[in-house]
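K.L.:
Dropping a prediction and its sequence here:
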Amino acid sequence: MTQPIVEINHLQKRFGKFQALKDITMTVNAGEVFGFIGPNGAGKSTTIRTLLGILRKSGGDATIFGQDVWQDAVSIHRRIAYVPGDVYLWPNLSGGEVIDLFLKLNGQKHSATTDALIKDFKLDVTKKARTYSKGNRQKVALVAAFSTEADLYIFDEPTSGLDPLMEEVFQQHVLALKASGKSVLLSSHILSEVEHMCDRIGIIRDGVIIETGSLDDMRQLSRTQVTVSTNQPLDGIAKLPAVHGFTQSGAKASFAVDSEELGSVMSALTPLGIKSLQSTPPTLEDLFMRYYNQEGADADEQH
C-alpha cells in the first residue's frame, strides 16, 4: 500500500473576508514527485505556507509524516527541505557562507555533494549575496536544499529567474531525488517542467483542487490529435461522435479523438485503407487548458 507523506483534507484559509483556499484535498505519497499546478494567484503558495506552518489554517486538516502542520511544525521541519519562489539572503554574507548557514540551521554540514551542486549550478560562492541576481539567489537556496538529507522536498516556483540550462540542472537533481526514494512537492506554472518530472499532478483553480491524478489517467479523459490519409474517402469519419474538429485536404484529414474512443475510431479507419497515420497524445498544456476552461464555463453557468 502506498504510504502518504503529505495529507490535506478540505483545507481552507481566509484572510479577513477573502477566501484564498476554499477546498484543498490532496496527498503526496512516499517516493513520488507531485506537481502542484495553476496560474499565479490560484493558491499554490498559500497552500505551501500553510503546510510549512507559516500560516494557520482556517478549516480542514493538513498533516506531514502524520503530524499536524501547525502544532508539530518544529519536528516536521527537521525532515524537510524548502525552496520558495523568491529567496531573500543576508546581504553581507557570501553565497558560500549563506549555503553553510542554511545547512547548519538544518543540522547538516557542507559536503562533497554541496561542492558538486555549486559546480552544477555554476554559482560563484565568493560574491556577496547583495550582488546576486534573482537567479543566483535561487541557486543558493537550491544548492542548500539539494545538499540537505531530507524525507520531503518542497519547491515553490523554484526555477523563477533561472535560465533554461539551469532549469535542466534542477530537473536532473529532482529526478535523482526521486530515484533515491525521496518525496517531492513541486509547485510550478511551467507545465513542461511538471510534465517531465512528476508522477501525479494536482490542478488548482481559485483556491480549489479541480483535478488530481497521473498524467496518463488525465490523458485518458482528453483528446488525441490524429492526422491520417486513406485510399477511400473519409466522409463517414467526420460524423463519428468521438471525432472533433475534422478538417480535410484531399485524401488527408486531421481531427481530435476522445482518447477513450481511439480504438473504435481506428476500427472505422482500417477498412478505408490507411496509407499514413500520425497520432499525438495531449500535452499537459492541452489538459490544463481543457480543465481550466471547462471549470470556468461551469462556474459561469452557475452564476
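P.N.:
Structure's in. What do you need?
K.L.:
alpha carbons only for contacts and neighbour counts from here, please
P.N.:
Will do.
K.L.:
Contacts only, for the residue nearest the centre of the chain.
P.N.:
In the chain, the C-alpha nearest the mean C-alpha coordinate belongs to residue 35, at 2.5 Å (Cα atoms, centre = their mean). Counting by Cα atoms under 8 Å, 6 or more residues apart in numbering, residue 35 makes contact with 185-188, 194, 198-202.
K.L.:
try it against this one:
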Amino acid sequence: MPILKATGLTKRFGKFTALDGVDMELNKGEVYGFIGPNGAGKSTTIRILLGMLKATAGEAQIFGKDVWKDAVELHKQIAYVPGDVNLWPNLTGGEVIDLFMKMRGAPNQGRREELIERFKFDPTKKSRTYSKGNRQKVALIAAFASDADLYILDEPTSGLDPLMERIFQDCVQEAKDAGKSVLLSSHILSEVERLCDRVGIIRQGQIIERGTLDELRHLTRTNLTIQTKETITNLDEFVGIHNLEKEGHNLSFQVDTEEMDAIIRHISQFGIIKLESAPPTLEDLFMRHYQGEEQTSSGTGGSR
C-alpha cells in the first residue's frame, strides 16, 4: 500500500484551473521526483498534500489519513522544506533549528550538530543576516535532523552552491537507505536523475508522464557522435534522426530509440572510426515535452 496516494486532485482559483486531475503514488523507501516548469502546479499540489490548501475536487491520503482533515496529526510524521524559507529575523539560525526540532518532539542534538558541520553552517548569526542559501540550510538541517517518515521537499536546493547540493543529495540517499520516503519537487534535472526512483512530469496542472527513469527514457532520444572513413549518404531517408550536424566525416545527432538499429546498420557501411553514445537525460525528455510551447508562470501566484 502506498504511503502517499492522490487521486484526481483538482484546484481552481476562480476561473483558473491550477490542477486538473492529478494522480500520484509514493511508496515506502522511495524517492519520487516531481518535475515541471514554473506555473505547472508543483507547489499547489504540495500545499494540498500538506493541508495548507483544500482541493476543489479529488482526494489525497498520507499514511492512510486524509491530508486535509488529519493535517495536524500527519505533520508529526512529515518534514517539509519549501523553496523559499522565511525565518524570524531576530532569532539566530541555531535558535530557529531548535524551535523547529522542539515542535517535532524528541530532538536529536547529535544529528543536529553533524548536519551543521556538514552544511558548513554558522548557527550563531541572526536570521536577518542570512543569504537565501543559508536560509535553505536552516530548513534542511531541521528537516533531516528530525525522525520523519516522509520528507516533502519543494525546490529544496534553491540558493545552494554545488558543493552543498551534493551534501543535500547525500542526506536524501541516507533517508532512503533508512527506509524513509521522499517527495522531491525540482527543476534541477541532474538532481532528479541522481536521486529518484520514479518521476512524474506535470504540465499545466496535469501529469503528462510518469514512471521509472528507464521507462521514461524509452520516450527520449540517444545522443550519438560518429566519425567514419567515408562520407555518409542517404541519412535523410531515415526517420528518427533529429538535430543532425555534419562536419566532414563527423556527425552528431539525436536518434529515437526504436530507430537505432536500422540507422547504425546503415552508418556501419561507411567504416566507423569512432562512435560515442550518450544516454538520454531527463533534460531531453523535459525539452521534448515543452519545446515550442510558450511557458508562463502567471495565474497561481507562485505555483511552481
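P.N.:
Right, received. Where do you want to start? Given the structure is predicted, the values throughout are model-derived calculations rather than measurements.
K.L.:
returning to that earlier point: tell me which residue of the second structure matches up with the residue nearest to the centre of the first structure.
P.N.:
Residue 35 of the first structure maps onto residue 33 of the second structure when the alignment is built from TM-score structural alignment.
K.L.:
What's the local residue count around the closest residue in space to that match that isn't next to it in sequence?
P.N.:
Leaving aside its chain neighbours, residue 33 of the second structure sits nearest to residue 199 (4.5 Å; criterion: Cα to Cα, 6 or more residues apart in numbering). Neighbours of residue 199 of the second structure under the rule other Cα atoms under 10 Å: 25.
K.L.:
Can you classify residue 199 of the second structure as helix, strand or coil?
P.N.:
With DSSP: H, G, I helix; E, B strand; the rest coil as the basis, residue 199 of the second structure sits in strand.
K.L.:
Against residue 295 of the second structure, how distant is it?
P.N.:
To residue 295 of the second structure, residue 199 of the second structure is 21 Å away according to Cα to Cα, to the nearest Å.
K.L.:
next one: residue 192 of the second structure
P.N.:
As for residue 192 of the second structure, its distance to residue 295 of the second structure is 21 Å (criterion: Cα to Cα).
K.L.:
same check, this time on residue 42 of the second structure
P.N.:
Where residue 295 of the second structure is concerned, residue 42 of the second structure sits at a distance of 15 Å (Cα to Cα).
K.L.:
element containing the match of residue 35 of the first structure?
P.N.:
In the assignment (DSSP states H and E), residue 33 of the second structure maps to strand 31-35.
K.L.:
gap between that strand and the chain center?
P.N.:
Between the centre of strand 31-35 of the second structure and the centre of its chain there are 4 Å (Cα atoms, centre = their mean, to the nearest Å).
K.L.:
how close does that strand sit to the first structure?
P.N.:
For strand 31-35 of the second structure, the mean deviation from the first structure after alignment is 1.0 Å (mean Cα distance after the TM-score superposition for the first structure).
K.L.:
tell me the average deviation of the helix or strand that that strand is followed by from the first structure after fitting.
P.N.:
Counting by DSSP H and E, the element after strand 31-35 of the second structure in chain order, helix or strand, is helix 42-49. On superposition with the first structure, the mean distance recorded for helix 42-49 of the second structure (mean Cα distance after the TM-score superposition for the first structure) is 0.6 Å.
K.L.:
Taking strand 31-35 as reference, get the angle to helix 42-49 of the second structure.
P.N.:
Computed by axes from the mean of the first three to the mean of the last three Cα atoms, to 10 degrees, the angle separating helix 42-49 of the second structure from strand 31-35 equals 130 degrees.
K.L.:
Next SSE downstream of helix 42-49 of the second structure?
P.N.:
Downstream of helix 42-49 of the second structure, the first helix or strand assigned by DSSP H and E is strand 57-62.
K.L.:
Can you name the element that comes right after that next one?
P.N.:
Assigned by DSSP H and E, the successor of strand 57-62 of the second structure is strand 65-66.
K.L.:
quick one: that following strand to the first structure mean distance?
P.N.:
Here strand 65-66 of the second structure, set against the first structure after superposition, deviates by a mean of 1.3 Å using mean Cα distance after the TM-score superposition for the first structure.
K.L.:
what does that strand contact?
P.N.:
By Cα under 8 Å, 6+ apart, the residues outside strand 65-66 of the second structure that reach it are 59-60, 74.
K.L.:
Repeat the analysis, applying 10 Å as the threshold.
P.N.:
Residues from elsewhere that reach strand 65-66 of the second structure, judged by Cα atoms under 10 Å, 6 or more residues apart in numbering: 3-5, 49, 51, 59-60, 71, 73-74.
K.L.:
What range does that strand cover in the first structure?
P.N.:
Under the criterion TM-score structural alignment, strand 65-66 of the second structure matches residues 67-68.
K.L.:
ok, back up a step: restricted to buried residues, select the contacts of strand 65-66 of the second structure in PyMOL.
P.N.:
Those of the contacts of strand 65-66 of the second structure that count as buried under 16 or more other Cα atoms under 10 Å are selected in PyMOL with:
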select buried, resi 3+4+5+49+51+59+60+71+74
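K.L.:
now the contacts of strand 65-66 of the second structure in a markdown table, with distance to residue 258 of the second structure?
P.N.:
Formatted as a markdown table, the contacts of strand 65-66 of the second structure follow (distance: Cα to Cα, whole Å):
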| residue | distance to residue 258 of the second structure |
| --- | --- |
| 3 | 36 |
| 4 | 34 |
| 5 | 33 |
| 49 | 38 |
| 51 | 44 |
| 59 | 38 |
| 60 | 37 |
| 71 | 46 |
| 73 | 49 |
| 74 | 45 |
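K.L.:
List the contacts of residue 299 of the first structure.
P.N.:
By Cα under 10 Å, 6+ apart, the contact set of residue 299 of the first structure is residue 293.
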